[in-house]
Structures are given as C-alpha cells and as structure tokens.
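J.: predicted model and sequence below, questions to follow.
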Amino acid sequence: MRIKNLILLLIIFSSLATYAQDMAEYTSGWEGTLKNPKTFNLKVEIKNLGLEKARFKISNNKNIIDYPFNSKRTSILEIPFAENYSFKGILSENGKEINGFIKSGMLLYHIKLTQSKSSTFIGAWNLLMLDELKSLNFYLSVENGEGDDYQAYPILGDNRFTGTWCDNFQKEKDLISFTDFKTGLHFKGKLEKNKIQLSILLGNHLLTEIELKNSITDWKIGGFKNDNKNSILKLTEMEYLISKDSFPNTHSVVISKKGKIEYENYFDGYNSNIPHDMKSASKSISSAIVGIAKDKLLFNSVKQSIFDFLPEKYQTRKDSLKTKIDIQSLLTMSSGIDAIDYGINANPKSSATENNYQRTPDWIEAILKAPMIHKPNTNANYGSANPALLGVAMDSVISEPLELFIDKFLFQKLKISNYIIQTDLRDKPYFGGGMYLTPKDMLKFGELYLNKGKWQSKRIISKNWVEKSFKNYRNLENVTDKNGYGYLWWHNTYQINGKNIKSIEARGNGGQYIFVIPCLQTVVVITSGNYRNGKTQQPEILFEEYILPYLEN
C-alpha cells in the first residue's frame, strides 16, 4: 500500500511539473539542424484528372498529403487539400498543363503542373521561395516568456528566405504552437528539459521535425558566395564595390538592351531561380492589370467613381467628395484620402496608411473611413491605400478568380510561371504590393512597357494604356525628390556627361527597382534587401554612377 501511495505521489508531482512550466525558462535562443536542404521544396501531383476518384498529392522525400477529390465536370479545379490550404487552377486548352495557385497563409503560390507520360500532372511548390537551402541551420527566438505567455520566431540560417510573420501563440501543458501567417506554416513544440522538440506542419500534416537546444554561440546566418555570370557588359567596378559591401545587400543586377540580356549577376547567394519580394514595385504590375481589364472593356472609363465598383456594405462611406474618387485618381496617387505612407503630414491615428489599415479586420472599410485631405485628382501623395482600392474594383468586374485572370492574361503571355502573389484579408490579390518575381521575369515586365505593350511581337497591353501609364500627371508631394508619377509608375531623371536621361520606374521598399529607359532602349532590374538601414534608394546611385556610363558607350 505504501509503494502504491509513493507511485501516486510521483505521478501527481510529475503532472504538476508539466502544468507548472513557465515560458520564462524557455525565453532564449534555440538552434537545431534541418535534415534535408530540400525539405521545403515540394512535389505536387494531380492524378486521374477528369475522374471522380482523382487525387491531389504533395511530397518531399516522403508523402505528406494524398487528398481525394472529384474532378468531373468542373471548369476550375478547386481542391481544399488541408485545413486553411487549397489549390485552384485551370486545365490549358491543349490539355497538357494546369496553371493554378496554392493558397497558403497570405500567399498565392503559382503552380504550373505539366502532364507526364503516365497522364499525371506534376509541378513544384517551393514553400520558402528558394530552390534549395544553402544552410541547414534553424533557429528559434523565444521572447517575452512569462507563465503561458510568449512569442516565438523561427529564423533560418539561409537568410534569402524573407522571414516569418508569426502569431496565434498557444500553450497547453508542455506543448506550444504558433503559425506563420505569411507562408501558412504551422509549428508545434514539445517543451522538455533543456530542449524543444519542434514539428513543422502543413495544417496537421508533418513536413519535418527538429530537435532544438539552447544556443551557446552566435547564430550563423547568410554569408553565401556570389553566383556571378559572364556578361557582355563589364561592370567590374560595380561588382568590386558590392563585394566590399560599399553597396550592401545588393541581391541582383540584370540589364537588357533592345530585348537582349547584356548583363546578369547575383550576389549574397541569390540566383536566377529565386523569386524576389518586389514590395511596392509590384504596384506597377497592378497598373498593368487595370489596363488589361480596361482593354477588354470590363469597365468603361478611368473617370468612373470607385463607388461604382464597391460592394453594397461600403456605399455608406460615400459622400459628395469621396464619390469623386475615380480609377485615375487611384492610379496616380491622387485620391485625396489621408493615405500618406511617408512624410510628416499623415495623421498617425486616422490616416489610411498600411501600418493603420492592415491592423484592422476590414482593410477597405478602414481606408474609406479615413478623412479626405484634398479634392481627388489635384494633389499626389504616395500611399498604398490607393492601389488597394483598385484591387477591389478589378475583382468586381472580372468574372473569374482575379489571380487566374492575372496569370492568364499577363504572366502566361510573358512565359512567367515562378511567382507568388500576396493577398489581402479577403484572400484576394493585394494590389498594394508584395508580389515575388525572379529578376529576369521583372525584366520581362519592364520590356513589355519599353515596347509599348508588346512582348516578342505579341500585343499584351494596348499602346494607349502604356502611353497613359508613362505620362507624368503630377509630382508626389510626400517624397523627398518630389518625383513625377504616372499610373503607378515613378518618374526620375539622371545625368551622364551633361545629358539628362529620363527613366520610368517601378519601385519597392528595400531597393527593388525596374528602370525603363526609352531613350536607350534599355531595362535595368536591381533587387536588394535594405529594409531598415535607410538605403532603400541605393539602386539609383548604382544605376547613375556605375551602370549608366556603360550604357551610354
């Protein structure tokens, strides 16, 4: 009897110890090693297409998901293959490929599935945007631990991955869980003495497991060798300065002239296969989608009020001034809404900046309730709320899913398939920025506009739309250089040998640039990672001082 009582007491104490775990004890840096550099490079398959018993499969070095679905009599494949994950796609007219998107977290990953000899459609999903990890180091920063409260942030040794946006931190007994709402990855950890057993999942489907131990040395992040190539154009001085960190965090430079690539180089381990976060540079792609919709007569005029396109629930925000917000005012950053992303004029509480409206459950409601500071089409102030409204407008006039329209009428025509679209809270493409394209595909987009809407002699966007897009409507009042602005395209002028060289540019935070230089028949793409060091405009210096002189020769 005495032994039984002792066993019972041990069980009770063990149980109490489990319940009493304090996250303060785990507030620290943790590290482990991934087992495979292609853990997050997933094979996607669709088998038995056209039959009731079709299957959607995802695997890496093991089977992860095998989801049965009925594929008969459907024009658009919609496959909810796991909780909060889905695939949506369309079979091509020749029946040989499926183009679609995996919705995971805040991202729409474009997937191109090609028919194999066995009639299975096969494609790839690079969940972390990378073709392969260069480092297997995995780190976890557990922060602000107290009782059951904490935050946890996974960090890869391969810093070419743009990072996680984690939330939904939960704890029950010795188990913790949280989600990266950007990629959709789910993390579950078992707290043990001096270690954390961490599982990484797609929904409830295991991708991999890692044993994490307390970090005792500094984390090894990045530091990868350049993947430089031989190019026609020799930019040795620029390359030297990049290698010496005079132009830090430069990831790529790609240049074409008259449609032919003259220069292509990658730095910090980047390569031609990695889609880069374009940030706001993809606003110019949003402009192209508006143009394609206009060319297809899906709406009548850029002079139409935004309220012609908005759902009924937003009509209460219409007043005598806001009803004058039209498509053109949104394209030119001239809506008049207090949506200023930069500068000292924005009201920190009532303005519709990204920092404000993206923290609300309804982004469009938050934008529309912001005060007006100008009459529409009079003053231009840069702000992402303007193209965000454009996205809602285009979604209302396009009958098919917006992302499939974008793919069919723009990216497929440019032969672009390795890309990602960021969504808003409605799970729709976000027109304010955040697409991921490879630098060479960014170059194709620039060439499309350089050639006034044609690519490889095929018309994609009307010449009229491109000309209107490149027109300088008015100067941006809230940026330092007071740049001219078109339909979500920037204007700038550079000097070389006493000559002024005009450039039309797509620009994104951190240093993402597409320079279109009509007078030189040239497109230059520079991607970077200068998000918090004040060097976001570094590509302009690179272009003017170390690239432009060679383009002039």
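T.: Yep, that arrived. Numbering: from 1, shown residues only.
J.: all contacts plus neighbour counts: C-alpha atoms, from now on.
T.: Will do.
J.: neighbours of Thr208, how many?
T.: 18 (other CA atoms under 10 Å).
J.: which residues in this structure form helices?
T.: 2-19, 236-243, 283-295, 327-331, 354-357, 363-368, 385-397, 402-406, 439-450, 463-470, 538-541, 548-552 (DSSP state H).
J.: buried sites along the second one?
T.: It stands for helix 236-243. 238-239, 242-243 (16 or more other CA atoms under 10 Å).
J.: which one among the residues you listed gets closest to Lys220?
T.: Set against Lys220, the nearest of these by CA to CA is Ser243 (19.3 Å).
J.: if I look at the closest one, how far off is Ser528?
T.: 14 Å (CA to CA, to the nearest Å).
J.: same question, Leu448
T.: 22 Å.
J.: against that first model, consider the following:
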Amino acid sequence: MKFQHLLILFSFVSIKFGMAQNMTDYNGAWVGTLSNPKSFQIEVSIHKFGTERATLQLSTKTQRTSFPIGNNSDPEFTIPISETQSFQGTRSEDKSSISGFMKSGLLLYHITLKKTANNSYSGVWNLLMVEELRSDKLYLSIENGDQETYQAYPFFGDDRFTGTWAYDFQKQQDTLSFSDFKTGLQFRGVLQETKIILELFIADHSMATAVLSRTDTEWKRDGLTSEKRASKLSFPELEALILKDSFPNTHAILVQRNGALVYEQYFDGYHENLPHDMRSASKSISSTLMGIAKEARLYESVDQSIFEFLPKEYQSYKNSENAGIDLKSLLTMSSGLDAVDFGENANRASSATEDNYQQSADWTASVLQAEMLHPPNTHANYGSANPYLLGVALDSMVPHSVALYMDKMLFQPLGITNYIIQTDLKGRPYFGGGMYLTPPDMLKYGTLYLNKGIWKGKRIVSEAWIEKSLTPYRALENTTKQNLYGYLWWHDAYQVGNQTIKTLEARGAGGQYIVVIPELDAVVVITSGNFRNGRGQQPEKILENFLLPKLID
C-alpha cells in the first residue's frame, strides 16, 4: 500500500536513558488521556489563489503551517505538501468555491473550500472522520515485544473512528516509531520506566499529548448514545432490540417511501453528518461511474477487453485464456479469474483474492497472474479483484484524476460533499470497496437508481445503463443464497406473509446495505459495525421482520 510517512506524527517526549529499554517489559495494554481531543479538526485554506504568492495553510487552534504553491491557473490542480501529502482540487466556474481532496495515507478526504476573501478559500478537514472525539481515551496494545522488536496497535475510546492499520515498527534505543498506512498517522517516541508519553504532530507541529500508563482493565468503548428522532413511522420493538444488543452494532436505519423520509434513527453516537464505512456497498458506485464514463464516450462498449485499458507494463500478462476478460465480465463478477474471496469456491492461496493482492507490492500484477477458473462471462463468483480492475481501467480513460471526475460527474450533482475515498497503492479510488458516505447521502444514491438515473429532475446516469445494471445476469455461485447479480448490484427477495418482495441491493461487509424496492417505491439504508462477529447480514433480518411488514401494511 502507498504508506504515508509525514502527515501526522505521534511522538513520545524524549527522555534520555543510559540503556535501551527491553520491549519484553512493555508488552500489554496501556491507556491515557488526550490533552485536546478536538485537535483532529484541521482548517485547510488557500490564500491568494492564482498568484505567485499563493499558499496553502493547515491550521489548528495552536499551530499553522504554510506551503507555497505559486501561480496555478489550471482547471484541475494538485498542490504537493510533502512527499506523502497533497491537495488536489478544481475551482468552480463562478470562482466561489474549490472542491477537492486532502490526500493522507490511503484516504482522500473530500473538502469544499468556500471563498472567504479576495482569492482566498477555506474549509475543514476531519482527520479522524468525526467532527470531534467524544472520548479523550487513547489505548495502546504492545504485542510480541522482545528486545528490539514489537508490534503496537493504537485505539481511540471513540470507536466511531474506524481505526488505524499500524505497520513499520521500528526501535532505536528508547525511541519507537510506527505508522498507520490508512490515515497517514505516524507514531514515534521514547519509553519511560512506567509510562509512555505521546505527543501528536501534524506537519511537524504539536497538536495533542497523552500520558499512557499500564492497565489491567478490559478495554471498553465509551457508551455513546444518539438523539432519538421523531419519524412518521415507528419501530419501538426494533429499537428496543437494538438498544439491548439483540441487533448489535446497528448504527443507522433510514426508510424512504414515495419520495419522503418516513423513518430516520441513529444509534451508538452515530448521526446524519458522520461518513460511514460502506465497505463493498461502494462497489455499486463503481458501476455507476463506468456508466457515466460510457455515456461520455470515454469507452465504446462493455464488450471491450480489460487489456485495452491497462498500462503497457501489464500487457505481458495477456494470454489466450484471460484475453477475453471484458468490462462486462468484471461488472458481473464473471471474469473467470481465480479471484473468489469467500465460500466453497475460494482458493486462499490465489494471488487474486483481496486478502492476498492487497498484501502485494503491485495489486494489478497479482490479480492478472492468477489462473483462470472459467472462460469469461460463464460463471459468477464474488471477488473484489473484478471491480478493482475496473478502477484501473477508468483511470486510463479520464484525462486527470478519477476522484475529481467522480466528484464532478456524480457527487456534486447529487449534492454530496461530506465523504472519503479509500485508494489503492497508486492513489486511485479503490473500486473494490472503499468509500465513506453519510447515511442520508447513501439514501440519495439509492434514490438515483429508484428514479432510473434522475435526481431532482436532472439526469445523472442514463436510463439504459440503470436497466442494464439492475438486470440479473448470473447467480453468484460462492454465496449461500446463490443471489442473482447485475452490474455490481445484488438481487434478493424477502417473504412477508404471503407476499414476496424483490429488492436490489448495494451490500458491504459488516452490515452496510442500500436497498432499492421498486414495487414499494422505497429505499432503505442500514449501516452497522458487525465486521468480526458473523452478523454482517443482520440488516436482512431487520428488513424482512420489521421494515417491510410496516411498508406493505
């Protein structure tokens, strides 16, 4: 992965010791309190844009860092901040705003910079995705410590932040350093005899500190709650079960019927302005972008081979068996590659499973070198490598940034501004599943498909593409229910009394569902956090046993 090294540094206050500490003595759990849990909200501003004296500034309440950017009048521009940081954006035609992305680690944080003065623009970047941490607790687990080696995993008390992916564990004398390749956070520091003192940095400026002490107490997330909302529909039994953890880790439920929001409820501290990890539910958005690109004539047909769009260095992987992998086969999980992520057809040793190619230095090469199980467009097996290759293809089609293209062609027309995109190693949006949208914005996206590509009277996606996307092509052979599958859209059916209700669904691991129900003129959004407890399909029970009976009543 494209690991980021300079955006944010966690360091321990330096204290000199005569001898290096043995990491065996630091194994276990540590806990401390952040001095300023609100410091993760960063102001991003561009001053004197379009002039030789233009600068980009990153500011907190206590620090400000400026980066000269010079005269840049291109419609789409990139501002290097450091070797591992950048801002890319585009200014609106009326020059009232700049829509762009702060790149940090694997994430592209969308930010809208509003004009504040003559050629100056300003916006807010929420590094940890939440507007502010509701818990000041910081936990650190040090594992496998032995002399100079160890692993260290930080956790925030406010678990609405989806967490860090720590790696690159280093130690020199009493100084530790490790990184988070998702957000770009870095940790470094000095060990004291009984404490670990953390200090937070961004662009080499201090933001917050935490003094960690050992703890034998089991870590528990802080019990965050959400404000109860009044809605046209009510589900008291369902809400009681959620609060009792009978439906654990349910974060949001939204129901729209006949164009009106009839139910909206949040739980565990989540709310309407917090982008939620969609996981593979964002695969469906990848399909939408391929449809928009086709309408714009960036390619001619879904029957074109993927090799027509791959960079030169990957053409050597083409052979008589995989040459027939076309865009349609990737859209329908029917490439034939040994890229089956789960189920009885999965080969855990294949280089094209998501768990394996994401650990490699070159994801595309790892996918393409896999064996073919079937000829393309004959069998469907769910595997993220299929849409991943679509992202590589679209990157070769658009003239500049895929992220900016996505923003301009899909999200701006939908009025979606508060979102985050996960990238691959090359900095491209990861089409295998990696976006964070708020539940109301997920509802907008589902409504776009319910209305056959139209949003508020404006066509965003062609009706022909919507129809093809929602056509059932083949059954996913590695799924329990053998669900029919369209262009990265699931088909399902639910039994409510004597009535069978057919649905079209964008689904993501952990329980992220956007459910389009044409026969009821309804859209349902459910977000959850069941990533490791086997309850990822819990929304289906909520839908069938509670929501659908009320909608057809």
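T.: Perfect, thanks for sending it. Computed from a predicted structure; not experimentally measured.
J.: how about the strands in the stretch 51-200 of the second structure?
T.: Along the stretch 51-200 of the second structure, the stretches classed as strands by DSSP state E, counting those that start in this stretch are 55-59, 64-68, 76-82, 85-91, 97-104, 107-117, 120-126, 137-146, 149-156, 166-172, 175-180, 185-190, 195-202.
J.: now mean neighbour count and distance to Asp407 of the second structure too, for the ones you listed, in JSON lines please.
T.: Putting those into JSON lines (neighbours: other CA atoms under 10 Å; distance: least, CA to CA, whole Å) gives the following:
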{"stretch": "strand 55-59", "mean neighbour count": "21", "distance to Asp407 of the second structure": "21"}
{"stretch": "strand 64-68", "mean neighbour count": "15", "distance to Asp407 of the second structure": "25"}
{"stretch": "strand 76-82", "mean neighbour count": "17", "distance to Asp407 of the second structure": "12"}
{"stretch": "strand 85-91", "mean neighbour count": "20", "distance to Asp407 of the second structure": "10"}
{"stretch": "strand 97-104", "mean neighbour count": "23", "distance to Asp407 of the second structure": "8"}
{"stretch": "strand 107-117", "mean neighbour count": "21", "distance to Asp407 of the second structure": "9"}
{"stretch": "strand 120-126", "mean neighbour count": "20", "distance to Asp407 of the second structure": "17"}
{"stretch": "strand 137-146", "mean neighbour count": "18", "distance to Asp407 of the second structure": "34"}
{"stretch": "strand 149-156", "mean neighbour count": "19", "distance to Asp407 of the second structure": "30"}
{"stretch": "strand 166-172", "mean neighbour count": "16", "distance to Asp407 of the second structure": "29"}
{"stretch": "strand 175-180", "mean neighbour count": "22", "distance to Asp407 of the second structure": "26"}
{"stretch": "strand 185-190", "mean neighbour count": "24", "distance to Asp407 of the second structure": "25"}
{"stretch": "strand 195-202", "mean neighbour count": "22", "distance to Asp407 of the second structure": "27"}
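J.: okay if I get the ones you listed as CSV plus distance to Gly415 of the second structure?
T.: Shown next, in CSV, are the strands of the stretch 51-200 of the second structure (distance: least, CA to CA, whole Å):
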stretch, distance to Gly415 of the second structure
strand 55-59, 26
strand 64-68, 30
strand 76-82, 20
strand 85-91, 16
strand 97-104, 12
strand 107-117, 12
strand 120-126, 17
strand 137-146, 35
strand 149-156, 31
strand 166-172, 34
strand 175-180, 31
strand 185-190, 30
strand 195-202, 31
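J.: Glu272 of the second structure is nearest to which of those strands?
T.: Per CA to CA, nearest to Glu272 of the second structure of the strands of the stretch 51-200 of the second structure: strand 120-126, 15.3 Å.
J.: pull the number of nearby residues for Asp341 of the second structure.
T.: For Asp341 of the second structure, using other CA under 10 Å, the count is 22.
J.: what's it aligned with over in the first structure?
T.: Aligned by TM-score structural alignment, Asp341 of the second structure pairs with Asp341 of the first structure.
J.: go ahead and confirm that match touches Tyr357.
T.: No. Asp341 of the first structure sits out of contact with Tyr357 when judged by CA atoms under 8 Å, with a separation of 11.2 Å.
J.: relative to His491 of the second structure, which of the strands of the stretch 51-200 of the second structure is closest?
T.: Among the strands of the stretch 51-200 of the second structure, the nearest to His491 of the second structure by CA to CA is strand 107-117 (30.1 Å).
J.: average offset between the closest one and the first structure?
T.: Here strand 107-117 of the second structure, set against the first structure after superposition, deviates by a mean of 1.0 Å using mean CA distance after the TM-score superposition for the first structure.
J.: now that strand against strand 97-104, angle please.
T.: Per axes from the mean of the first three to the mean of the last three CA atoms, to 10 degrees, the angle that strand 107-117 of the second structure makes with strand 97-104 is 140 degrees.
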